[in-house]
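J.: 3D model of this:
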Amino acid sequence: MSQDSTQQFAPPATRLPRGSCDTHAHVFGPYDQFPLADPRPYTPAPAPKEQYFAMLDAMGFDHGVLVHGGAHGWDQRAMLDAIASAPDRLKGVGVLSADADVTELKRLDKAGVRGLRFTEVAGPNAAQDFAGRVGLKALHRLAPGMRQLGWHAVIWANASVFESETDTLRQLGLPIVIDHLGYFDVSKGVDDAAFQAVLALVADGAAWIKLTAFRNSKRQPELDDVRPFHQALVSANPERLLWGSDWPFLGMNTWRPDPAGLLNLLNQWVDDDAVRQRVLVTNPAALYGFE
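T.: So this is what the prediction gives:
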């Protein structure tokens, strides 16, 4: 399932249902038009909107959701420019500082943004204060304005964060979207308390979750160590599941997936057509407001 993002994209083995949506991808550049922030947490290869649309077309996605990439700092123009190119096809998830007012939220809402992302994931850059990175403290300050617009909060955090913050997140009065399958520790198994906290949020409808399996796996490219967690989430509540490619696969240096391979894996792991229809079409349409 390895592929360079500058090459032609091969389609998945099975045609996607009409109205399918990739709910997680990023665009970067072109850098003479949309420069990277300095300093920044990483330096991505250019992934302009033309490549992104080529990926969507090759996979058969009618819709897509772009998540603002942190390497652009507070500058969200690359994402907003792509959305403006196809406003009926795309929506966005942005970032704002904790002191942003409702006027700024409304400006982004008009531009197609439907939520904000908050990052609490542990890692080598976790303690650094990069432009464009906000944590859960900002979410509490921004939540009233987000509720006013019907937005949701996307949270990129380790599973242990959802365990410790469960009660607080449930009281926000906002739809919560958990990034990257909850970013659990696969070595601890499905009975681990942190994963069980993620599972409970999804099971009772308090949170949505993106079925992006590869970042959790210690067995790439097979990814079979993630399958029990994936199955637990599918069994818990199909009405709160989303699918995202995570293209262009930031930080995947020794092995990089390709979108078609990940879709083929979804078809293997979810062999129920009705569930796949819900994951790829019905759920994202409900959350993001696609026709």
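J.: from here on, contacts and neighbour counts on C-alpha atoms
T.: Noted.
J.: which residue is the nearest non-sequential neighbour of Leu90?
T.: Excluding its sequence neighbours, the residue lying closest to Leu90 (C-alpha to C-alpha, 6 or more residues apart in numbering) is Gly64, at 4.9 Å.
J.: outside of the helix or strand where the one you found lies, which residues touch it?
T.: Using DSSP states H and E, the element containing Gly64 is strand 63-67. Contact with strand 63-67 is made by 19-27, 56, 79, 89-94, 117, 290, as judged by C-alpha atoms under 8 Å, 6 or more residues apart in numbering.
J.: could you list which of those residues belong to strands?
T.: If you go by DSSP state E, those have Cys21, Asp22, Thr23, His24, Ala25, Leu90, Lys91, Gly92, Val93, Gly94, Arg117 in strands.
J.: report the contact partners of the third one.
T.: Pointing back at Thr23 there. With contact set as C-alpha under 8 Å, 6+ apart, Thr23 has these partners: Gly64, Val65, Leu66, Lys210, Leu242, Trp243, Gly244, Ser245, Pro284.
J.: again, only this time at 6 Å
T.: Residues in contact with Thr23 (C-alpha atoms under 6 Å, 6 or more residues apart in numbering) are Gly64, Val65, Trp243, Gly244.
J.: I have a second one here; can you model it like the first so I can compare?
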Amino acid sequence: MSEISPNCPPPVDNPKRPGLALPAFSCDSHCHVFGPSDIFPFAPERTFTPVDVPRQRLRRLHDFLGFDRAVIVQSACHGTDHAALLDALETSGGRYRGVALVTPTTNPDEIARLDAAGVCGARLNFLPHLGGAPSKETMDAVLRLVRPYGWHISVHVAGTGITDYADFIRTIDVPVVIDHMARVDVRDGLDTEHVASLLALLDTGNVWVKLSGVDRLSARSEGPYESAVVLAALLARHAPDRVVWGTDFPHPNITGSAPDDGVLVDLIAEIAPDEGLRHKLLVTNPAELFRFRQA
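T.: Sure, this is the predicted structure:
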């Protein structure tokens, strides 16, 4: 793919200021940087082209919303070229951590370089538009590369994926993080096989879940997000020590308009109405999982 014209909607330029005051050292546990493409080109083989969202814009958003920390997830549009991610990490003063895209051909020296820069996890994408499920051989090879560094494995599934790959997830011997609440179909309600699979995985003690992407789980990207928020609240109650929260800014690969990040922050009060649970969700849990200094 050679064209540069974006085919993803842009993020909201002027999000609302959240009414919810976040605790100090709160972490946005899932966000991205894109480009700028004239400095950090997108991968030729990418399946989508986002608008440029450089680290400066991400930093402004976090300052506005009240996040002192964040985890930047390498996007498939940049492939395995981590230059934009590394630039964001190296200029953050320790404020940011990263999640990489690793393949069996990734050089071990590159893993060491990423680790030293603040990367603490590798993402496995199981979605067709991001290349489809990796083979077991690929997943085993990635695990061999990152296991010595104690990285977590981030699992990106949707629909029936959390049930389809539950047995494999149980075999992973490093911490596992399920992105976006496994993107289960909340239109079917919460009493489903796939929600049950997610809850059972949380019960293993080795699996964490990101309470992010409520717009992705909802029938309408612009809201309301009630069903997805109810699921997030259920997961927070079920495993209060293994949940984290993220904006998913700037919301790539969605249908319709991007959600307002200020609105998403205010929904945290519904997901975690208790102040102690919010502190775990935003501060304590991400500090443990992503290797931030405990506040």
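J.: before we move on, the earlier item: quick check: the gap between the equivalent of the residue nearest to Leu90 of structure 1 over in structure 2 and Pro273 of structure 2.
T.: Aligned by TM-score structural alignment, Gly64 of structure 1 pairs with Ala70 of structure 2. Here Ala70 of structure 2 is placed at a distance of 22 Å from Pro273 of structure 2 (C-alpha to C-alpha, to the nearest Å).
J.: please state the offset of the longest helix seen in structure 2 from the chain centre?
T.: Determined from DSSP state H, the single longest helix within structure 2 is helix 226-238. Its chain's C-alpha centre and that of helix 226-238 of structure 2 lie 17 Å apart, by C-alpha atoms, centre = their mean, to the nearest Å.
J.: now the element after it, going C-ward?
T.: Remark: after helix 226-238 of structure 2, the chain's next helix or strand is strand 243-244, criterion DSSP H and E.
J.: which of the residues in the helix or strand just after that next one are buried?
T.: Counting by DSSP H and E, the next helix or strand C-terminal to strand 243-244 of structure 2 is helix 261-266. The neighbour-count check on helix 261-266 of structure 2 (16 or more other C-alpha atoms under 10 Å) flags Asp261, Gly262, Val263, Leu264, Val265, Asp266 as buried.
J.: give me the helices and strands touching the biggest helix by length in structure 1, please.
T.: Ranked by residue count, the top helix of structure 1 under DSSP H comes out as helix 136-149. With contacts taken as 3 or more C-alpha pairs under 6 Å, 6 or more residues apart in numbering; DSSP states H and E, helix 136-149 of structure 1 sits against no other helix or strand.
J.: in structure 1, which residue range corresponds to the longest helix of structure 2?
T.: Across structure 1, the stretch matching helix 226-238 of structure 2 (TM-score structural alignment) is residues 224-236.
J.: contact partners of that stretch?
T.: Residues from elsewhere that reach stretch 224-236 of structure 1 (C-alpha under 6 Å, 6+ apart): Val190, Ala203, Ser217.
J.: I'd assumed the first one was in a strand, is it?
T.: What it means is Val190 of structure 1. No: checked against DSSP: H, G, I helix; E, B strand; the rest coil, Val190 of structure 1 lies outside a strand; its state is coil.
J.: mind telling me what element Pro284 of structure 1 is part of?
T.: Assigned by DSSP H and E, Pro284 of structure 1 falls in helix 283-288.
J.: ok, the residue of structure 1 most remote from its centre to Phe229 of structure 1 distance?
T.: Most distant residue from the mean C-alpha position of structure 1: Asp32, 26.3 Å away (C-alpha atoms, centre = their mean). Taking C-alpha to C-alpha as the measure, Asp32 of structure 1 falls 42 Å from Phe229 of structure 1.
J.: the strands in the stretch 51-200 of structure 2, which residues?
T.: Using DSSP state E, counting those that start in this stretch, the strands of the stretch 51-200 of structure 2 run over 69-73, 96-100, 119-125, 152-156, 176-178.
J.: the second one maps to which residues in structure 1?
T.: Aligned by TM-score structural alignment, strand 96-100 of structure 2 falls on residues 90-94 of structure 1.
J.: residues in contact with the matching stretch: which ones?
T.: Here stretch 90-94 of structure 1 has contacts from His63, Gly64, Val65, Leu66, Val67, His68, Ile83, Gly112, Val113, Arg114, Gly115, Leu116, using C-alpha under 6 Å, 6+ apart.
J.: what's the match for Asp271 of structure 1 in structure 2?
T.: Under the alignment (TM-score structural alignment), Asp271 of structure 1 maps onto Pro273 of structure 2.
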